[in-house]
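Asks: curious how this folds, go ahead:
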Amino acid sequence: MNESQRIAKRHRRTRKDHASETAEDYVEAVSEIIEEEGACRVVDLAKRFDVSHVTVTRIISRLQKEGYVTTEPYRPIELTDAGRKLAKDSKARHEIVFKFLVSLGVPREIAEIDAEGLEHHVSDQTLQVFQDFLKGETIKGTLD
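Replies: Presented below is the predicted three-dimensional model:
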């Protein structure tokens, strides 16, 4: 693979990660709000993300089309099986990145903020290395 192809591959991956970022954040938030409050409504998400009701409605509509949530007018937002799986996986990714950053000495408050963005862009292979590091396993590889 030449340099141009490697660069293109990185950009494709970043675009793909950005495309799924909102879905992951929203289903994770819906899951947390349901767990904390018993039900999740548009107003809850608007407060959580500090966005307008219209923004949340548009995103929820998209997530419904993608099969992650169900909702009806004046009813709470529910996660589908696919939504619950995505929320669980997203939360796990977040926790791994957060714990890894804290283990490196990043203050918890900063690690929480940084993990919120990094969790969407870290490959499964890198996450596995983070997990191995946290378990105290030897890290193999080189920095090129």
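Asks: contacts, neighbours, all on C-alpha from now
Replies: Will do.
Asks: quick one: the helices in this structure, in order.
Replies: All helices of the chain, identified by DSSP state H, fall at 3-37, 42-49, 53-65, 81-103, 108-118, 124-134.
Asks: packing partners of the longest one?
Replies: With contacts defined as 3 or more Cα pairs under 8 Å, 6 or more residues apart in numbering; DSSP states H and E, the secondary structure elements packing on helix 3-37 are helix 42-49, strand 78-79, helix 81-103.
Asks: next, the second sequence, to be compared with the first:
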Amino acid sequence: MLTESMEDYLEMIYRLNEEKGYVRAVDLAEALNVQPSSVTRMIQKLREEGLIQYEKYRHIALTDKGRRLGYFLVWRDTVLKEFLTLLNAKVGVEEQVEGIEHYITPPTMCLIRNLIMYFRAHPEGLEEVQAMSKLNKYPEGEKLEELRAWLFRHSCD
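Replies: Now for the predicted structure:
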């Protein structure tokens, strides 16, 4: 089972590989804003999981399994951002996606993708949902500021 950190590394390896055609440990450290020693430890874990191939001082290569999972992780990130943007989330879309993405299942991601496709085909349905969000900010008008959720640690409308 992959940890959140492993998913973040794998997603970035996939992105860098798509962008540059290769991935070096130094590029990964820079992209993730982590120390090279952290990259070295994670590379070992990802190799043990059969997700990458790596030899010291060489490029990091994704295995077939790593490529499939990396593709999904990038797709998941893109779909969640599109969904929140479509619903007019006004604050911290990137941060909210980071908080959601590691805990959502692939079947639920497919449901969200289906909703996006539905709203694109039926903009009137999206308008109805957006109108509903203006009625009440929180369920039943509750004040929920005590919750740890990211939303309450930042100012928003």
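Asks: hey, which of the helices and strands packed on helix 3-37 of the first structure is tucked in deepest?
Replies: Among those, strand 78-79 has the highest mean neighbour count (mean count of other Cα atoms under 10 Å), at a mean of 22.
Asks: that strand corresponds to what range in the second structure?
Replies: Aligned using TM-score structural alignment, strand 78-79 of the first structure spans residues 61-62 in the second structure.
Asks: the matching stretch against the first structure, how far on average?
Replies: Taken over the aligned residues, the distance from stretch 61-62 of the second structure to the first structure averages 0.4 Å (mean Cα distance after the TM-score superposition for the first structure).
Asks: identify the residue of the first structure aligned to I104 of the second structure.
Replies: So, by TM-score structural alignment, I104 of the second structure is matched to V122.
Asks: separation between that match and E116 of the first structure?
Replies: Distance, V122 of the first structure to E116 of the first structure, using Cα to Cα, to the nearest Å: 11 Å.
Asks: do V106 of the first structure as well
Replies: V106 of the first structure is 14 Å from E116 of the first structure, by Cα to Cα.
Asks: also R93 of the first structure?
Replies: 10 Å.
Asks: kindly report the same for A8 of the first structure.
Replies: In terms of Cα to Cα, A8 of the first structure sits 25 Å off from E116 of the first structure.
Asks: tell me which of those two has more neighbours.
Replies: E116 (17 against 11; other Cα atoms under 10 Å).
Asks: so what's that one up against?
Replies: Contacts for E116 of the first structure were tallied using Cα atoms under 8 Å, 6 or more residues apart in numbering; they are H94.
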